[in-house]
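# Structure, please.
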Amino acid sequence: MRLAHLAIIVMTGALALSACSRSGEPKPLHDLRSNSGEPEEFAIVPNKPLTMPQTFAELPQPTPGSANRTDQTPKADAVAALGGNPAALQPGAAGSIGAGDAALVQQASRYGRDSTIRQTLAAEDQQYRKNKGRFSWSIVPRDDYERAYRGQKLDSYSWLRRYRQAGARTPSAPPAP
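Have a look, this model is predicted:
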């Protein structure tokens, strides 16, 4: 009789654990949530200091939802610090290609290109993660990114060795770990 009670308790526990799983949506591969209840200090980004323009005619027209003059621009600041042109980061018209990238895009798409490749890959990746996540449950939270994509990972040193053995000129590489 005790064995039957133990079996019922184990089955009930397994049923309760399975009820806690997310259904319908794929499990995130990088689970970066913090359950500490404390504020996230890296989510707070201070604004740039307010400055008074020489004339109020320099101020742009207010546009709801657009960037503010005091918002941080870390990418543009990094480009400027490295001697680049921060204006090159600003896209032109929606979907347009900048003048500096037109030749690159033309060369890369000389054999044709699929304009919906991002949507196709996102849907295929979501299905792949859903299939991989069916039997990957764990009592202890863990990061499953490496396990999910392990079969698709290229061994760069193996390919470097193959190319060198075939006589191809290859760049130098750091020693294998």
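# from here on, contacts and neighbour counts on C-alpha atoms
Noted.
# for the chain, what's the longest helix?
Using DSSP state H to define each element, the chain has its longest helix at helix 2-19.
# Can you list the helices and strands that it packs against?
On a contact count with 3 or more CA pairs under 8 Å, 6 or more residues apart in numbering; DSSP states H and E, helix 2-19 meets no helix or strand.
# That helix: which residues count as buried?
Judged by neighbour count (16 or more other CA atoms under 10 Å), helix 2-19 contains no buried residues.
# Equivalent analysis for stretch 18-31, please.
26, 27, 29.
# Okay, now it: how far is its last residue from its first?
For stretch 18-31, the first-to-last residue distance is 19 Å (CA to CA, to the nearest Å).
# what does that stretch rub up against?
126, 129, 130, 133, 142, 143, 144, 145, 148 (CA atoms under 8 Å, 6 or more residues apart in numbering).
# Would you do the same for the sequence below? I want to compare the two.
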Amino acid sequence: MIGRIGLAALTALTLAGCERDNPQLFNLRSADRTPDEFAILPTKPLETPADLSTLPPPNPGGVSRTDPAPQADAILALGGNPTGGTRADGALVSAVSRYGVQAGIRDQLATEDLEFRRKNDGLFLERVFNVNVYFKAYRTQSLDQHAELERLRALGVRTVAAPPEAD
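Okay, the predicted model is just below:
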């Protein structure tokens, strides 16, 4: 009886450690089933218009004026026009695309990153015991902020917001 349970548990652990379709290097899932406090947005306060005849027609299942719109609110708070889109930022778009824009770059990067994560998703026991290997996998791509600070200062570049000193 115990031998069969042990064999079943070993088989389950082995199969769980072999899952490689979409490797998760940085596991942000919570162990408990509590709500995500960052996903809860308060609604805007209800307002009574000066003239009730100017109200828009009901829109069942549609967007309400009291629904939160965090992206539009952030654009508005920064002095932008939420309905303007990228046309309002023409100078920015032309500045960042001055060397050309590669079509489909997001899909290409997503594919390359998935392949990188598949190659670097940890050893067998790290996957079995759900050990976080995110920082180890991306270590070669990380920037040494203190070495970069010294390099920029040696070039005479003003570094107003310097990183804190290393311990």
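# I'd like the contacts of stretch 18-31 of the first structure laid out as a markdown table, including distance to residue 177 of the first structure and neighbour count.
Putting those into a markdown table (distance: CA to CA, whole Å; neighbours: other CA atoms under 10 Å) gives the following:
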| residue | distance to residue 177 of the first structure | neighbour count |
| --- | --- | --- |
| 126 | 32 | 16 |
| 129 | 29 | 18 |
| 130 | 32 | 16 |
| 133 | 30 | 17 |
| 142 | 25 | 12 |
| 143 | 22 | 12 |
| 144 | 22 | 17 |
| 145 | 21 | 13 |
| 148 | 22 | 16 |
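# contacting residues around the alignment partner in the second structure of residue 144 of the first structure?
Aligned by TM-score structural alignment, residue 144 of the first structure pairs with residue 133 of the second structure. Going by CA under 8 Å, 6+ apart, residue 133 of the second structure touches 25, 26, 121, 122, 126.
# if we go to the first structure, which of those are intact?
Shared with the first structure under both residues aligned by TM-score structural alignment, their matches' CA atoms under 8 Å, the contacts from the contacts of residue 133 of the second structure are 25, 26.
# Inside helices: which ones of the contacts of residue 133 of the second structure?
Applying DSSP H to these, the entries found in helices are residue 126.
# Return the member of the contacts of residue 133 of the second structure nearest to residue 59 of the second structure.
Lowest distance from residue 59 of the second structure to these (CA to CA) belongs to residue 26, with 40.8 Å.
# what residue of the first structure matches up with that closest one?
Using TM-score structural alignment as the criterion, residue 26 of the second structure maps onto residue 30 of the first structure.
# cool, residue 93 of the second structure as well?
Using TM-score structural alignment, the equivalent of residue 93 of the second structure in the first structure is residue 105.
# how close does the helix or strand harbouring its match sit to the second structure?
Per DSSP states H and E: residue 105 of the first structure is located in helix 102-108. Mean deviation of helix 102-108 of the first structure relative to the second structure after superposition (mean CA distance after the TM-score superposition for the first structure): 1.6 Å.
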